[in-house]
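**Student:** Here you go, sequence then predicted model.
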Amino acid sequence: MATNAASRMLISCHTCSLLVRMPAHKPHDRSRCPRCSASLHIRKPNSIARTWALVIAAFIFYLPANLLPIMTVTSLGKTQSDTIMSGVIYLFLHGMWPLALVVFVASVVVPLLKLMILMYLLISVQCGSRWRPYDRTRLYRITESIGRWSMVDIYVVTILVALVRLGNLATIQAGAGAVFFGAMVIITIFAAMTFDPRLIWDNLEHSGD
């Protein structure tokens, strides 16, 4: 059986990534990192349950984020509300397909894909899967790094709301969809942070590899 860090009494700090050697006489749950004073754990506490709760919450927020207006534009006395998809269609029909593609991928595809990947990783860990752990770990790292780019829509709406304040001539206001979308993206970021990718490799160790 391969030697791992836990068998050598080594624990990586979840906050600053410092590798700490644990005293044999001291309980793990009472130890703290000597560099940042964060609590040390062999694995993130309740990682599976907490990640599932956050993923389900993100799915709940995903629906109103895409169905409710994300932005309301008032121009020359006329008011128009747009969801994410209606904004993508508007950009595409007016010849701005590269921008429409960026918004569609960042605001629709990436959040949904990230949630689906997290669900796959959770199910694979709970089922004790030993299939390609290296690739699954790399998939998690990619998912963790790209999740924040989904905030591009919120950045655009925030800038437009701050800049366009011309009364009935032209005014832009954030819609309820923006609130749900921002909450959904933040929850998915926390879900990725809560998941412990070392659980993927634990299945190999428990099987005696």
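**Tutor:** Everything's here; your move. Numbers count the residues shown, from 1 in each chain.

**Student:** CA atoms for contacts and neighbours, from now on please.
**Tutor:** OK.

**Student:** Could you give the number of residues near A191?
**Tutor:** Residue neighbour count, defined by other CA atoms under 10 Å, stands at 25 for A191.

**Student:** which residues in the chain form strands?
**Tutor:** When secondary structure is read from DSSP state E, the chain shows strands at 10-12, 19-21, 71-75, 78-82, 170-174.

**Student:** Dump those into CSV; add distance to M96 and mean neighbour count as well.
**Tutor:** Compiled in CSV, the strands of the chain are given as follows (distance: least, CA to CA, whole Å; neighbours: other CA atoms under 10 Å):
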stretch, distance to M96, mean neighbour count
strand 10-12, 47, 18
strand 19-21, 49, 15
strand 71-75, 18, 19
strand 78-82, 16, 14
strand 170-174, 20, 19
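
**Student:** Turn the ones you listed into a markdown table, including distance to G147.
**Tutor:** Written out in a markdown table, the entries for the strands of the chain read as follows (distance: least, CA to CA, whole Å):
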| stretch | distance to G147 |
| --- | --- |
| strand 10-12 | 24 |
| strand 19-21 | 27 |
| strand 71-75 | 22 |
| strand 78-82 | 23 |
| strand 170-174 | 22 |
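
**Student:** got another, please set it beside the one above:
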Amino acid sequence: MPTSAKQVGLKLCGHCHMVLPMQQSHCQRCHMRVHSRIPQSTQRCWAFIIAACIGLFPANLMAITVLTTRGAPQYETIMSGVISLIKDDMVSIAIVVFVASIVVPVMKLLGLIVILLSLHFHVNLDSRQRIVIYRIIDIIGKWSMLDLFVLSIMIAVFERNNLVGVEAGPGATAFGAVVMLTLFAAKSFDTRLIWDAQVE
């Protein structure tokens, strides 16, 4: 089994990437404080996950867009918007919105929860499986803002052609917050903890 830097008493400066002895608290080169692992990584990750899970409710239950036609406002949630797109024969856009707005955030949160719980309860899950889950979460995280991007294009097109008045609803703010929280959750997790669990 390969030996880790921590096992041989070494750690890496997260700022200038200089390798230092474990007992050294500050980097010799950039003078920044050095930790062998990101402090309170799992606690911060859990905090972001819980906040994102709470934010999912207003993001999905509150209006994400407010359409105004002939002075009458029409409130659309994510699911009602998906259903409306399907009824208007825009199935491809409906799939994009559904996947980006509902499937991706939920899968990211579930993936992180599986990793954290498996580490906490020492579940018999291979470290390579955990890191594959994390990498998938990290990759799909780059597409998390796709739904808001589609929404912004639709608003611009509608307003430019004077088709209908469109405004972002409170659900859009909540959804944007959920996206950011899931990104923070993924980035705050120190993946080296996965490999530490393997050698414990």
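**Tutor:** Nice, thanks for sending it over. It should be emphasised that the depicted structure is a prediction, and the values quoted were computed from it without experimental measurement.

**Student:** quick one: which of the strands of the first structure is nearest L122 of the first structure?
**Tutor:** strand 10-12 (21.5 Å; CA to CA).

**Student:** Relative to E144 of the first structure, which of the strands of the first structure is closest?
**Tutor:** Proximity to E144 of the first structure (CA to CA) singles out strand 10-12 among the strands of the first structure, at 18.4 Å.

**Student:** Can you show me the helices along the first structure?
**Tutor:** Counting by DSSP state H, the first structure forms helices over residues 47-67, 84-93, 97-104, 110-126, 133-146, 152-163, 176-194, 198-206, given from the N-terminal end onward.

**Student:** Check the mean deviation of the fifth one from the second structure.
**Tutor:** When you say that, I think you mean helix 133-146 of the first structure. Average distance between helix 133-146 of the first structure and its aligned residues in the second structure, after superposition and using mean CA distance after the TM-score superposition for the first structure, equals 1.0 Å.

**Student:** Equivalent analysis for the third one, please.
**Tutor:** Following the fit onto the second structure, the mean deviation recorded for helix 97-104 of the first structure is 1.0 Å by mean CA distance after the TM-score superposition for the first structure.

**Student:** corresponding residues in the second structure for that helix?
**Tutor:** Using TM-score structural alignment, helix 97-104 of the first structure corresponds to residues 91-98 of the second structure.

**Student:** Could you pull up the residues touching the residue mapped onto L67 of the second structure from the first structure?
**Tutor:** With the correspondence set by TM-score structural alignment, L67 of the second structure lines up against V73 in the first structure. With contacts taken as CA atoms under 8 Å, 6 or more residues apart in numbering, V73 of the first structure has the following neighbours: T79, Q80, S81, A170, T171, I172, Q173.

**Student:** returning to what we had before: tell me which residues of the match of helix 97-104 of the first structure come out buried.
**Tutor:** A94, V97, F98 (16 or more other CA atoms under 10 Å).

**Student:** Among those, which one sits closest to K87 of the second structure?
**Tutor:** Ranked by distance to K87 of the second structure (CA to CA), the buried residues of stretch 91-98 of the second structure are led by A94 at 9.7 Å.

**Student:** ok, the closest residue to the closest one other than its chain neighbours - contacts?
**Tutor:** Excluding its sequence neighbours, the residue lying closest to A94 of the second structure (CA to CA, 6 or more residues apart in numbering) is V82, at 4.9 Å. By CA under 8 Å, 6+ apart, the contact set of V82 of the second structure is A94, I95, V97, F98.

**Student:** After alignment, which residue of the first structure pairs with V82 of the second structure?
**Tutor:** Applying TM-score structural alignment, one finds that V82 of the second structure aligns to V88 in the first structure.

**Student:** can you check I131 of the second structure too?
**Tutor:** By TM-score structural alignment, I131 of the second structure lines up with T137.

**Student:** any idea how far that match is from L122 of the first structure?
**Tutor:** 12 Å (CA to CA, to the nearest Å).

**Student:** just L63 of the first structure next, same as before
**Tutor:** Taking CA to CA as the measure, L63 of the first structure and L122 of the first structure are separated by 22 Å.

**Student:** Pick out whichever of these two has more residues nearby.
**Tutor:** For L63 of the first structure against L122, the residue with the higher neighbour count under other CA under 10 Å is L122, and the figures read 21 against 14.

**Student:** Enumerate every residue touching the residue mapped onto the more buried one from the second structure.
**Tutor:** When the second structure is aligned by TM-score structural alignment, the residue opposite L122 of the first structure is L116. Residues touching L116 of the second structure, when contacts are defined by CA under 8 Å, 6+ apart, comprise T42.
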